[in-house]
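Trainee: This is the structure alone, sequence omitted:
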């Protein structure tokens, strides 16, 4: 009899202990809830819709390109190949870009000149931050002091001098040409760069960013050095 009572008592204690453990865990780890207001959710939705629209545009362009190449291949394989090569050169940056964009001038800050502060050349880190900021706004082509930025471009310090593609960037003032797809994109980039805190970072280094007005025809120089193709092999003729 006593053994049965002990078993029942133990079972009741286990049930009560389990319930207390569940309640404690619920209090310590409440279910997370989305506390954003309607406006924040609408902004997030707008960003997603914009991304979706951009992806659809890219898919449409690729489909048009594929259709064009299929037609060209059936008519003239050599012309299709040459067109593909030229398109790849353009995308890589081996050809000069002429189109919508703007010009940014990096110049000494007048306040620093007025009080006699030394104007050092732009640091690699600051230049990289600026290039990243420009690319964040969908730049199609960029050159720094006449040196085209491509996928393999290196911005580094060499013997105390800032270099792009192993070529020294001169002291301010110098220009950065930026090419984009449309004039509307150039206007958006202008407004976004004007509102960006990147200008304050330049001012700390006694430099100033003068962002030029968007134009229809900005010229971005071509990459004029050899391109590394260590992962590509030339197929012998006839194979």
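Mentor: Thanks, I have it. None of the values given here were measured: they were computed from a predicted structure.
Trainee: From here on, just use CA atoms for contacts and neighbour counts.
Mentor: Noted.
Trainee: for the chain, which helix is longest?
Mentor: helix 38-75 (DSSP state H).
Trainee: So which other helices or strands are in contact with that one?
Mentor: helix 77-92 (3 or more C-alpha pairs under 8 Å, 6 or more residues apart in numbering; DSSP states H and E).
Trainee: can you list the residues that contact the helix it packs on?
Mentor: Helix 77-92 has contacts (C-alpha atoms under 8 Å, 6 or more residues apart in numbering) with 69, 72-73, 95-97, 150-151.
Trainee: So how do I select the buried members of these in ChimeraX?
Mentor: In ChimeraX, a selection of the buried entries from the contacts of helix 77-92 looks like this (16 or more other C-alpha atoms under 10 Å):
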select :69,72,95,96,97,150
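Trainee: closest to residue 172 among the contacts of helix 77-92?
Mentor: Distance to residue 172, by C-alpha to C-alpha, is smallest for residue 150 among the contacts of helix 77-92, at 22.3 Å.
Trainee: So the residue nearest the centre of the chain versus residue 188, what's the distance?
Mentor: In the chain, the residue lying closest to the centroid (C-alpha atoms, centre = their mean) is residue 136, at 3.6 Å. Using C-alpha to C-alpha, to the nearest Å, we find residue 136 at a distance of 12 Å from residue 188.
Trainee: do residue 182 as well
Mentor: Taking C-alpha to C-alpha as the criterion, residue 182 is separated from residue 188 by 10 Å.
Trainee: what do you get for residue 90?
Mentor: 23 Å.
Trainee: want to throw the contacts of helix 77-92 into JSON lines with distance to residue 225?
Mentor: Output for these, formatted as JSON lines (distance: C-alpha to C-alpha, whole Å):
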{"residue": "69", "distance to residue 225": "29"}
{"residue": "72", "distance to residue 225": "31"}
{"residue": "73", "distance to residue 225": "31"}
{"residue": "95", "distance to residue 225": "12"}
{"residue": "96", "distance to residue 225": "13"}
{"residue": "97", "distance to residue 225": "16"}
{"residue": "150", "distance to residue 225": "11"}
{"residue": "151", "distance to residue 225": "13"}
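Trainee: which SS state does residue 216 fall under?
Mentor: Of the three states, residue 216 takes strand under DSSP: H, G, I helix; E, B strand; the rest coil.
Trainee: and it, how many neighbours does it have?
Mentor: Residues lying near residue 216 (other C-alpha atoms under 10 Å) number 15.
Trainee: Check residue 149 too.
Mentor: 22.
Trainee: At which residues are the strands of the protein located?
Mentor: Secondary structure of the chain, counting by DSSP state E: strands at 97-108, 141-144, 147-148, 155-158, 161-164, 167-168, 174-179, 207-211, 215-220.
Trainee: Check it against this one:
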């Protein structure tokens, strides 16, 4: 009889202990809540929608290329290959691009000149921050001081000198040219750069960033350096 009471008592204590443990765990680790306000959520949603739109546009472009290639393949395979090669060269930055865009002028600040500050040049970090701002708003084709930026372009400090594509970027003044797909994209990029804090970063380094108004026609030079390829190689015929 007593053994049965002990068993029931022990079982009740186990249940009570389990409930206390669950309650303690809930108090110690409360469910995290989303503390973002409505505008932060709207901005994140807008960024996701923009990414979705860009992905759909890329998919549509690829489908159009495939359809065009299939149509030409039956009529003229050589022409299809040449057109595909030219498209790839354009995307890789190996051709001159002419179209809508805008120019940025980087110069020594008047305040720095008046105070006798030494204008050493633009730092790689500042150039990278500027490129990130440009890429956020569809700046597809960019040249810095006449040097075309492609996907593998290095921007680094070599012996105290900022380089792009392993070529020295001269001490300001110099220009940055940005090509966009449409005039609307150029205007959006212009407005974004005007409202961003990037110009303040230049001012701290005794430089001024002048953002010129968008133009219908602007020319971006082609990439003229050898492209290193560590993963692909030519194969002999028949391999």
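Mentor: It's in. Because the structure is predicted, anything quoted here is derived from the model rather than measured.
Trainee: Work out the TM-score between the chains.
Mentor: Aligned and superposed, the two chains score 0.92 in TM-score terms (TM-score structural alignment, normalised by the length of the first structure); 239 aligned residues with a C-alpha RMSD of 1.8 Å.
Trainee: Give me the mean deviation of stretch 6-23 of the first structure from the second structure.
Mentor: Aligned to the second structure and superposed, stretch 6-23 of the first structure gives a mean residue distance of 1.4 Å (mean C-alpha distance after the TM-score superposition for the first structure).
Trainee: Centre of the chain to that stretch, how far?
Mentor: Here stretch 6-23 of the first structure is found 58 Å from its chain centre; the criterion is C-alpha atoms, centre = their mean, to the nearest Å.
Trainee: and if you look at stretch 167-187 of the first structure?
Mentor: The answer for stretch 167-187 of the first structure is 15 Å, by C-alpha atoms, centre = their mean.
Trainee: Between the two ends of it, how far is it?
Mentor: Stretch 167-187 of the first structure has its terminal residues 31 Å apart, counting by C-alpha to C-alpha.
Trainee: what does stretch 72-79 of the second structure give?
Mentor: Distance between the two ends of stretch 72-79 of the second structure: 7 Å, counting by C-alpha to C-alpha.
Trainee: Could you find the counterpart of the residue nearest to the centre of the first structure in the second structure?
Mentor: With TM-score structural alignment as the criterion, residue 136 of the first structure lines up with residue 136 in the second structure.
Trainee: Now do the contacts for the closest residue to residue 224 of the second structure other than its chain neighbours.
Mentor: The shortest distance from residue 224 of the second structure to any non-neighbouring residue, by C-alpha to C-alpha, 6 or more residues apart in numbering, is to residue 94 (7.2 Å). The neighbours of residue 94 of the second structure, taking C-alpha under 8 Å, 6+ apart as the test, are 222-224.
Trainee: What lines up with residue 94 of the second structure in the first structure?
Mentor: Aligned partner of residue 94 of the second structure by TM-score structural alignment: residue 94.
Trainee: any idea how far its match lies from residue 161 of the first structure?
Mentor: Using C-alpha to C-alpha, we find residue 94 of the first structure at a distance of 25 Å from residue 161 of the first structure.
Trainee: ok, residue 184 of the second structure - how many residues close by?
Mentor: Per other C-alpha under 10 Å, the neighbour tally for residue 184 of the second structure reads 13.
Trainee: Next one: it from residue 43 of the second structure, what distance?
Mentor: Residue 184 of the second structure is 20 Å from residue 43 of the second structure, by C-alpha to C-alpha.
Trainee: Correct me if wrong: residue 145 of the first structure contacts residue 170.
Mentor: Yes. Counting by C-alpha atoms under 8 Å, residue 145 of the first structure touches residue 170, with 7.4 Å between them.
Trainee: what about those two, which has more around it?
Mentor: Between residue 145 of the first structure and residue 170, counting by other C-alpha under 10 Å, residue 145 is the more crowded of the two (21 against 14).
Trainee: check contacts around the more buried one.
Mentor: Per C-alpha under 8 Å, 6+ apart, neighbours of residue 145 of the first structure: 169-170, 174-176.
Trainee: mind running it again at 7 Å?
Mentor: By C-alpha atoms under 7 Å, 6 or more residues apart in numbering, the contact set of residue 145 of the first structure is 169, 174-176.
Trainee: With distance to residue 231 of the first structure as new columns, can the residues you listed be given to me in a markdown table?
Mentor: Output for the contacts of residue 145 of the first structure, formatted as a markdown table (distance: C-alpha to C-alpha, whole Å):
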| residue | distance to residue 231 of the first structure |
| --- | --- |
| 169 | 30 |
| 174 | 35 |
| 175 | 34 |
| 176 | 31 |
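Trainee: hmm, which of the residues you listed are the buried ones?
Mentor: 169, 175-176.
Trainee: quick check, nearest of these to residue 13 of the first structure?
Mentor: Using C-alpha to C-alpha, these come closest to residue 13 of the first structure at residue 176, 75.5 Å.
Trainee: is it true that the closest one touches residue 104?
Mentor: Yes. With contacts counted by C-alpha atoms under 7 Å, residue 176 of the first structure reaches residue 104, the gap being 5.0 Å.
Trainee: Assess the claim that residue 173 of the second structure and residue 109 are in contact.
Mentor: No. If you go by C-alpha under 7 Å, residue 173 of the second structure and residue 109 don't touch, sitting 10.1 Å apart.
Trainee: So these two - more neighbours on which side?
Mentor: For residue 173 of the second structure versus residue 109, the count of surrounding residues by other C-alpha under 10 Å is larger for residue 109: 19 against 14.
Trainee: okay, now the closest residue to that one other than its chain neighbours: neighbour count?
Mentor: Leaving aside its chain neighbours, residue 109 of the second structure sits nearest to residue 207 (4.6 Å; criterion: C-alpha to C-alpha, 6+ apart). A count of nearby residues for residue 207 of the second structure, using other C-alpha under 10 Å, gives 25.
Trainee: And for residue 64 of the second structure?
Mentor: For residue 64 of the second structure, the neighbour count with other C-alpha under 10 Å is 12.
Trainee: That one maps to what in the first structure?
Mentor: Residue 64 of the second structure maps onto residue 64 in the first structure, by TM-score structural alignment.
Trainee: Can you give me the distance of that match to residue 70 of the first structure?
Mentor: 10 Å.
Trainee: Could you do residue 76 of the first structure as well?
Mentor: Between residue 76 of the first structure and residue 70 of the first structure the computed distance is 10 Å (C-alpha to C-alpha).
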